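Participant: have a look; sequence and predicted model below, questions after that.
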Amino acid sequence: MNDNFTPESGSDRAEGSSRPQGSGQGYPGGFEPTSSPYGSFPQSAPLADDTRSFARPEQPAPMGPANGSAPVGTAEGKRSVGLGTALGLMLAGAVAAGSIVGVAVGRDGDGDDSSTQSASEVLRSEPADAPPIPEGSVASVAEAVLPAVVSIQVVTNTSAGEGSGSIISPDGLVLTNHHVVAGTTDGTVQVTLNDGTTKDADVVASDPATDIGIIKIRDASNLPTLEFGDSDQLVVGQEVVAVGAPLGLSGTVTSGIVSALERPVRASQDGGESSLIDAIQTDAAINPGNSGGPLVDMNGNLIGMNSVIASLSSGDAAGNIGLGFSIPSNFARRVADQLTATGTATQPMLGVTVDARNPVQGAQVVSVQPGGPGEQAGVRDGDIITRVNDRTIDTSDALIAAVRSHDFNETVTLEVLDPATGETREVEATLTGE
């Protein structure tokens, strides 16, 4: 038995939860590179009860000639040419204006060309030095973080895609999403460092249930790294910075705030599996290609991994609407340590099965594992768990996410409602491994 779902419920999806349904298997709300035209974006399906949907911010690599909108590289090229032309015209105009001023000043005098020389000297003068970057600014964070962020390119026999990652060890361990590197047993993984260097990499391990993966850059040493921050210390309204390669544009930096904490977000994985994250919600712009990239605080510490974005409906392209979701760093670090050490990951468990249909407010227990933490705490079939410590539980996914946010052998206080009597009681349970 597990905390995720129950056959009796008929579904493991909680009402109002965020399980996205993508146009392609394993690319929820994202992209199936082999089926969608290059340059166009398949849509994520709406949730059952509203028009929200959630997509993984993963970017497919180019698979052929443009069909529909222009490919990223071409669009960027056009923008660069247009901008260069505009700037060129502006600069040419400035030079022409300076020449006219010089002539006018010269003619306005009595033959002395000192004024003309003075005007020319002004035009030739060196620009003033840029002011120092203020400590704690977005610019200073970007300067510190960018060297430790990579873009990831994955190519298999049937598909290609791109994502982002954070270097977490000098010898090349990179933290990213499972869905970025899933299915690479028959393919290749490459990373591009911030200086443009491209290196081969190997998948160490990844876990679909948590959407966390670890890759290792080959022949790497003395690489810059990101330091893990304490995601438990985050507060709503705190400034954050997201870094990654949206739409293949590596080294992109966006900023925003922590919009909310403890958001249970469920997303589909390859093979019909799903991941559930206890997410940090942010309005920092996150787009396809940001998957696996870091969310950092204003000290440059890694406090989250960008993983999921929301779109308004199935008729809208997956992209930033100010609703991005990141895996908290404390959770990501724990799973990453397990994956690096053993190749697998397990999560703390309560030892109860809950009804994913959410027929009531809270998480209703369908069955209790004999001898498990729930039974030992006195939780019974039919009970409704409404709180874990100081956190309100309103759905089954909220309970699962809350339990996973704690560590092994940690004792939590549960608020339990007996629906038969209407009485509420508190019990203590010590979480064990799966």
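Facilitator: Nice, I can see it. Numbering: from 1, shown residues only.
Participant: rest of the way, CA atoms for contacts and neighbours
Facilitator: OK.
Participant: tell me, how many residues neighbour residue 411?
Facilitator: 15 (other Cα atoms under 10 Å).
Participant: that one contacts residue 432, doesn't it?
Facilitator: No. Counting by Cα atoms under 8 Å, residue 432 is not a contact partner of residue 411; they are 9.6 Å apart.
Participant: counting contacts, what elements does the lengthiest strand in the chain pack onto?
Facilitator: Longest strand in the chain by number of residues, with DSSP state E as the criterion: strand 252-268. On a contact count with 3 or more Cα pairs under 8 Å, 6 or more residues apart in numbering; DSSP states H and E, strand 252-268 meets strand 239-244, strand 274-282, helix 396-404.
Participant: out of these, deepest packed?
Facilitator: strand 239-244 (a mean of 28; mean count of other Cα atoms under 10 Å).
Participant: now that strand against strand 274-282, angle please.
Facilitator: 130 degrees (axes from the mean of the first three to the mean of the last three Cα atoms, to 10 degrees).
Participant: off-centre distance for strand 239-244?
Facilitator: 10 Å (Cα atoms, centre = their mean, to the nearest Å).
Participant: what does it contact?
Facilitator: 138, 141-142, 146, 149-151, 163-165, 250-258, 284-286, 289-298, 306 (Cα atoms under 8 Å, 6 or more residues apart in numbering).
Participant: out of these, which are inside helices?
Facilitator: 138, 141, 142 (DSSP state H).
Participant: the residues you listed, buried ones only, as a ChimeraX selection?
Facilitator: Remark: buried members of these, expressed as a ChimeraX selection using 16 or more other Cα atoms under 10 Å:
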select :138,141,142
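Participant: closest to residue 50 among the ones in helices among the contacts of strand 239-244?
Facilitator: Of all the ones in helices among the contacts of strand 239-244, residue 50 sits closest to residue 138, with 35.5 Å by Cα to Cα.
Participant: tell me who's in contact with that closest one.
Facilitator: Per Cα under 8 Å, 6+ apart, neighbours of residue 138: 241, 255, 298.
Participant: export those residues to JSON lines and tack on distance to residue 276?
Facilitator: JSON lines is the format used below for those (distance: Cα to Cα, whole Å):
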{"residue": "241", "distance to residue 276": "23"}
{"residue": "255", "distance to residue 276": "25"}
{"residue": "298", "distance to residue 276": "27"}
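Participant: need the contact list for residue 380.
Facilitator: 365, 367, 368, 374.
Participant: which ones among these lie within helices?
Facilitator: Per DSSP H, the contacts of residue 380 map to helices at residue 374.
Participant: what about the contacts of residue 380, which are in strands?
Facilitator: Using DSSP E, the contacts of residue 380 in strands are 365, 367, 368.
Participant: not counting its neighbours along the chain, what's nearest residue 382?
Facilitator: Once flanking residues are discounted, residue 382 sits nearest to residue 365: 5.1 Å by Cα to Cα, 6 or more residues apart in numbering.
Participant: dropping in the other structure now:
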Amino acid sequence: MTSLLSKSAPIAVAAALAMAPMLAPTVALAVPAGGYGDLVENVAPAVVFIEVTGVTQTGATLPDNIPESLRRRFEQHRPETAPQSGLGSGFIISKEGQIVTNHHVVNGAQSVRVKMADGRTFDAEVLGSDPATDIALLSIKAEVELPFVSFGTSQTMRVGDEVVAVGNPFGLSSTVTSGIISAKSRNINSGPYDDFIQTDAAINRGNSGGPLFNNDGDVIGVNTAIISPGGGSVGIGFAVPSDVVRNVVAELAKDGSVTRGWLGVSIRPMSDEVAQVLGFETSKGAVVDLISKDSPAEAAGLKKGDIILSFDGTEIEALRDLTRAVADKDPDDRANMTVLRRGKELILDVTIGTLVPQKA
């Protein structure tokens, strides 16, 4: 399990788009009469246990001044590599055997083994992986149709709506927990595309890559991280929204990678002092700090110190608004930007470039 540190507590990776009509909470989003038994019976067969084996380097590094005879003797006898295993969760999204999980669950894997709720096991192939959103797509081959679940629309979910998590915390397969959506669009500083659903459904080590369901049994998130001062669940977990996952999975299924738009700027927030001078109630927009040479931003005429207020219709309230808006564009798409330069608003047109894929 990988740990990321925030200022207040460890954030632990929990080894953890069509619009649908809003449904009345008393109909579809209320706790089912008699509990979640029927829902779990329907969805649990498609949730899988993932076991990963990789290789890690072992042994100490010798100092430079050691005698050559001792160095040769040491090199002959030390183990170069050792097996390393990891556990996680996933869920089947097609009868042919496509499985969604987290990138960090399968990153560096030499072999991936999938175990279903009914005890069947399969060797899995990693079709593709996206470090930026921590989503990976696997495939298994079976002689029969497999149980699978479908994506719902995370955008229509509200804070307070009930959710159910299914996964394999600490290797305990098919564990079910329930809770509510505690917040939406959370930024936990894990990457440039943070837009997490926060939930108080218990998520622990081993839940990573498992599904977060709404009361209709649709996947509305992929459980990915927890805030955990002691290593266990304290009721603060995070899931990648299904609207993001659906798009990433579609691209991974095509060629194993995700293509994102690129603007070619370094940006920083507007200071409160500048916001006050400009007459804004709060700081907003993205201040251009640096423009990459031969970038789309340079070709569009952006200058250092410009403040990007909107991008292709998206209002830029925080830096990640611009990051996501640009990434969502396809290379060679055209977009317009509203830019504030020396107190005057300008409209600039830009042709989007291609972002170099992030290394795992």
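Facilitator: Nice, I can see it. Computed from a predicted model, the values in this text were never measured in an experiment.
Participant: TM-score for these two?
Facilitator: Taking TM-score structural alignment, normalised by the length of the second structure as the basis, the two superposed chains have a TM-score of 0.72; 301 aligned residues with a Cα RMSD of 3.1 Å.
Participant: coming back round to it: got JSON lines for the helices and strands packed on strand 252-268 of the first structure, with distance to residue 176 of the first structure too?
Facilitator: Formatted as JSON lines, those follow (distance: least, Cα to Cα, whole Å):
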{"stretch": "strand 239-244", "distance to residue 176 of the first structure": "11"}
{"stretch": "strand 274-282", "distance to residue 176 of the first structure": "14"}
{"stretch": "helix 396-404", "distance to residue 176 of the first structure": "19"}
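Participant: the ones you listed: which one's closest to residue 182 of the first structure?
Facilitator: Closest among these, using Cα to Cα: strand 274-282, at 13.0 Å.
Participant: packing partners for that closest one?
Facilitator: Counting by 3+ Cα pairs under 8 Å, 6+ apart, strand 274-282 of the first structure packs on strand 252-268, strand 324-328, helix 396-404.
Participant: among the ones you listed, which is nearest residue 122 of the first structure?
Facilitator: When those are compared (using Cα to Cα), the closest one is strand 252-268, at 35.5 Å.
Participant: the closest one vs strand 239-244, what angle?
Facilitator: Using the same axes, to 10 degrees: strand 252-268 of the first structure against strand 239-244 is 80 degrees.
Participant: centre of the chain versus strand 252-268 of the first structure, how much separation?
Facilitator: 7 Å.
Participant: circling back to that earlier point, and of the contacts of residue 138 of the first structure, the nearest to residue 386 of the first structure?
Facilitator: For the contacts of residue 138 of the first structure, the nearest to residue 386 of the first structure is residue 241 (33.7 Å; Cα to Cα).
Participant: residue in the second structure matching that closest one?
Facilitator: Aligned counterpart of residue 241 of the first structure in the second structure: residue 164 (TM-score structural alignment).
Participant: measure that match to residue 11 of the second structure for me?
Facilitator: The spacing between residue 164 of the second structure and residue 11 of the second structure, counted by Cα to Cα, to the nearest Å, is 21 Å.
Participant: same check on residue 275 of the second structure?
Facilitator: Distance from residue 275 of the second structure to residue 11 of the second structure, by Cα to Cα: 32 Å.
Participant: the more surrounded of the two?
Facilitator: With neighbours defined as other Cα under 10 Å, residue 275 of the second structure and residue 11 compare such that residue 11 has more, 24 against 15.
Participant: can you give me the strands in the stretch 1-150 of the first structure?
Facilitator: 53-55, 59-60, 149-155 (DSSP state E, counting those that start in this stretch).
Participant: can I get those in JSON lines including distance to residue 232 of the first structure?
Facilitator: What follows is these, written out as JSON lines (distance: least, Cα to Cα, whole Å):
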{"stretch": "strand 53-55", "distance to residue 232 of the first structure": "24"}
{"stretch": "strand 59-60", "distance to residue 232 of the first structure": "30"}
{"stretch": "strand 149-155", "distance to residue 232 of the first structure": "23"}
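Participant: out of those strands, which is closest to residue 268 of the first structure?
Facilitator: Using Cα to Cα, the nearest of the strands of the stretch 1-150 of the first structure to residue 268 of the first structure is strand 53-55, at 9.1 Å.
Participant: in the second structure, what range does that closest one match?
Facilitator: So strand 53-55 of the first structure is aligned with residues 10-12, judged by TM-score structural alignment.
Participant: what distance separates the matching stretch from the centre of its chain?
Facilitator: Taking Cα atoms, centre = their mean, one finds stretch 10-12 of the second structure lying 15 Å from the centre of the chain it belongs to.
Participant: list the contacts of it.
Facilitator: For stretch 10-12 of the second structure, using Cα under 8 Å, 6+ apart, the contacting residues are 1, 2, 3, 4, 5, 225, 226, 227, 228, 229, 231.
Participant: residue in the first structure matching residue 75 of the second structure?
Facilitator: That one, residue 75 of the second structure, aligns with nothing by TM-score structural alignment.
Participant: residue 75 of the second structure: neighbouring residues, count only.
Facilitator: As a burial measure, residue 75 of the second structure scores 12 neighbours (other Cα under 10 Å).
Participant: wait, a strand at it?
Facilitator: No. Read with DSSP: H, G, I helix; E, B strand; the rest coil, residue 75 of the second structure is helix and lies in no strand.
Participant: gap between it and residue 57 of the second structure?
Facilitator: On the measure of Cα to Cα, residue 75 of the second structure and residue 57 of the second structure end up 13 Å apart.
Participant: residue 272 of the second structure too?
Facilitator: 48 Å.
Participant: who has more neighbours, the two?
Facilitator: Neighbour totals were compared for residue 272 of the second structure and residue 57, and residue 272 leads with 14 against 11 (other Cα under 10 Å).
Participant: setting aside sequence neighbours, what's the nearest residue to that one?
Facilitator: residue 283 (5.6 Å).
Participant: I'd guess that neighbour is in a helix, am I close?
Facilitator: No. Applying three-state DSSP, one finds residue 283 of the second structure to be coil, outside a helix.
Participant: in contact with it, which residues?
Facilitator: 269, 270, 271, 272, 274, 275, 317.
Participant: closest to residue 152 of the second structure among those residues?
Facilitator: Distances from residue 152 of the second structure to the contacts of residue 283 of the second structure, taken by Cα to Cα, are shortest for residue 317, at 27.2 Å.
Participant: the counterpart of residue 366 of the first structure in the second structure: neighbour count?
Facilitator: Under the alignment by TM-score structural alignment, residue 366 of the first structure pairs with residue 289 in the second structure. Look at residue 289 of the second structure: counted by other Cα under 10 Å, it has 15 neighbours.
Participant: for residue 409 of the first structure, same thing?
Facilitator: So residue 409 of the first structure, with other Cα under 10 Å, has 14 neighbours.
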